[in-house]
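Visitor: Only the shape, not the letters, is given here:
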């Protein structure tokens, strides 16, 4: 046999053997997160990391706070980017200055003025964790508890938590279930369910911080945002609503037509609402279609990569936060700091301080009722 023929046979055999040999552990995200770095006992319950994948997107979720740790989506040229801020271990979350990264929020998302509300002629006092106000369920809210994992598949995870009567000052035993599903349409679907044995306020959401260019990959002020809302909710200097919604028309809060997030931020010094929020940190009253529960709330496009995110929700409102309080104190899973206005949040919700605002839709859940709501974050390329 000629030497050249022998070489070709050996080369082909080598390639075939290489294809059949055991592969290295596949990265189930666009970053090689390790489940063991998320395995820890907290308050006597075990935490872990779970990987989901469907279509072109993949996610990593921990049952500590029900947090989205990583969310990988493709760009215009097929390149993957991790578009949710997070950390590479449980310790990263435990030691973070910003406590809500990627987390499930409850019992009540957003602020309750002075941590007080009256329900059925009884006043309830909640811990203050945002200046003079109560924020996102308090310091021991759902973001800081270990959720039970009821079921996991390749594309979904079911988390549950029983919040006992009196937890963070709230009345009633509240049983909560949240399902994260990655759909074949490149969507992250979040289904929320809750029941109670005593009347209590409930306003659940997720607090992922996004950058569609990738985690810590620069400003989000060039992202192009549309919000389907004719009205927004003005707030005082502590970010508590005055109680009335106002038209967005003629204000920096008009995102009915797509515009860069940073386009009107130069008006911050002269616009009281931008001053109060240090930029955007406001509720938008969504334009809900009659007879249709799930409606388009917002669209965001990152112009360089072409990544597009659409937010659909059954909720009446959306909180848009522009990363104004990020100050570089936290370092994420790529070794980069989380800096000022390099991430944004779009939190589907009922209105802030609803228990104290007669004009806002009620968030009171009563025994025998079911709290059920869904929101979807859909990813595509523009």
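Guide: Good, I have the coordinates. This is a predicted model, so every value here is computed, not measured.

Visitor: C-alpha only now, for contacts and for neighbours.
Guide: OK.

Visitor: after the strand or helix carrying residue 124 comes which helix or strand?
Guide: Assessed by DSSP states H and E, residue 124 sits inside strand 122-125. For strand 122-125, the following helix or strand on the C-terminal side (DSSP H and E) is strand 134-135.

Visitor: gap between that following strand and the chain center?
Guide: 17 Å (Cα atoms, centre = their mean, to the nearest Å).

Visitor: Kindly report the same for stretch 330-343.
Guide: With Cα atoms, centre = their mean, you get 16 Å for stretch 330-343.

Visitor: and that stretch, how far apart are its ends?
Guide: For stretch 330-343, the first and last residues are 13 Å from each other (Cα to Cα, to the nearest Å).

Visitor: hmm, who's touching it?
Guide: Here stretch 330-343 makes contact (Cα atoms under 8 Å, 6 or more residues apart in numbering) with 85-88, 92, 96-98, 209-211, 215-221, 322-329.

Visitor: One more to weigh against that first structure:
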């Protein structure tokens, strides 16, 4: 593991880039700004390839608002109406996505400069504190995210959080993947598979209605590998409303379940498997990228990548039948997600 300076935020805070490597030639670059996965270089039968979108300069990360590569919280995804009640009190949040609060508010965890250190096992550990009242959420929250690069060509993120008051927590990583390479431009030739029988149906503001939609006979039936294009060009009202995939797939109904395979994606020479303990997975197809200029001058256009945002179900605080995002005071939040890569044999 090695560390290098990456730049300075507009507020004058220095940011480091940590690089983790394994013996197979895989490497991951992690920024202390937002816990961003800046690069993920994976060996394939056609050489090593960087499969996540990112930027070359600190200023570019601060200028964009698409959460590229970042840790997201205190509550990932939408909270309807940008408010919630907890213990008889109403909390008002920032409105930053239609009428809703999205991904923790205006200045969420994606903008924090985290403290970083390497442990004896060679893992990278990021920590930070979210003070009581930050972005409207109650409780002082202590956070730790551990990044582990495995010899099986996997990157594992282990999330932990603890609060001194009842609060809401729902953490995820917002990496944008393109298995053909971050600069390859489209999702052509790539397939997606999600091991789910239902999605949480969304309203016109992308907040769940409370109903579960059976995926059978819809573009959300990804139980077998399917190319991205047919779903993205579907006339299904849920696809039209979101301009593509931006939906929570139901993995199980409990807030923390068995660590299991949730999704898989493939291109001609590379397979990505996503394992998680989380009850949901938000598939997002970069519908609202807008020509951001990324690493090596690559231009990131809509639908040039996909996100596998493992998390609790959106707007769970307003849906009593959904898994809970309430973290009781003194209890520890724990979730794990692993992205594992393997070569695909030539056909």
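Guide: Cool, the structure landed. These numbers were taken from a predicted model, which means no experiment stands behind them.

Visitor: Any idea what the TM-score comes out to?
Guide: Once the chains are laid over each other, their TM-score by TM-score structural alignment, normalised by the length of the second structure reads 0.94; 342 aligned residues with a Cα RMSD of 2.0 Å.

Visitor: residue range for stretch 336-351 of the first structure in the second structure?
Guide: Aligned using TM-score structural alignment, stretch 336-351 of the first structure spans residues 298-313 in the second structure.

Visitor: Residue 240 of the second structure: what's it in contact with?
Guide: With the criterion set at Cα under 8 Å, 6+ apart, residue 240 of the second structure makes contact with residue 234.

Visitor: What is the aligned counterpart of it in the first structure?
Guide: Residue 240 of the second structure maps onto residue 275 in the first structure, by TM-score structural alignment.

Visitor: Which strand or helix spans its match?
Guide: helix 272-276.

Visitor: Measure the mean distance from that helix to the second structure post-superposition.
Guide: Comparing helix 272-276 of the first structure with its match in the second structure after superposition yields a mean distance of 0.8 Å (mean Cα distance after the TM-score superposition for the first structure).

Visitor: ok but residue 6 of the first structure is inside a helix, no?
Guide: Yes: under DSSP: H, G, I helix; E, B strand; the rest coil, residue 6 of the first structure sits within a helix.

Visitor: All the helices of the stretch 201-347 of the second structure, residue numbers only.
Guide: 228-232, 237-242 (DSSP state H, counting those that start in this stretch).

Visitor: Please convert those to JSON lines, extending it with distance to residue 335 of the second structure.
Guide: Listed next are these as JSON lines, based on distance: least, Cα to Cα, whole Å:
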{"stretch": "helix 228-232", "distance to residue 335 of the second structure": "28"}
{"stretch": "helix 237-242", "distance to residue 335 of the second structure": "27"}
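
Visitor: For residue 337 of the second structure, which of those helices is the nearest?
Guide: helix 228-232 (22.7 Å; Cα to Cα).

Visitor: Could you give the separation of that closest one from the chain centroid?
Guide: For helix 228-232 of the second structure, the distance to the chain centre is 21 Å (Cα atoms, centre = their mean).

Visitor: Tell me how many other residues crowd the aligned partner of residue 258 of the first structure in the second structure.
Guide: When the second structure is aligned by TM-score structural alignment, the residue opposite residue 258 of the first structure is residue 225. The local packing of residue 225 of the second structure (other Cα atoms under 10 Å) involves 17 other residues.

Visitor: Nice, that's everything, thank you.
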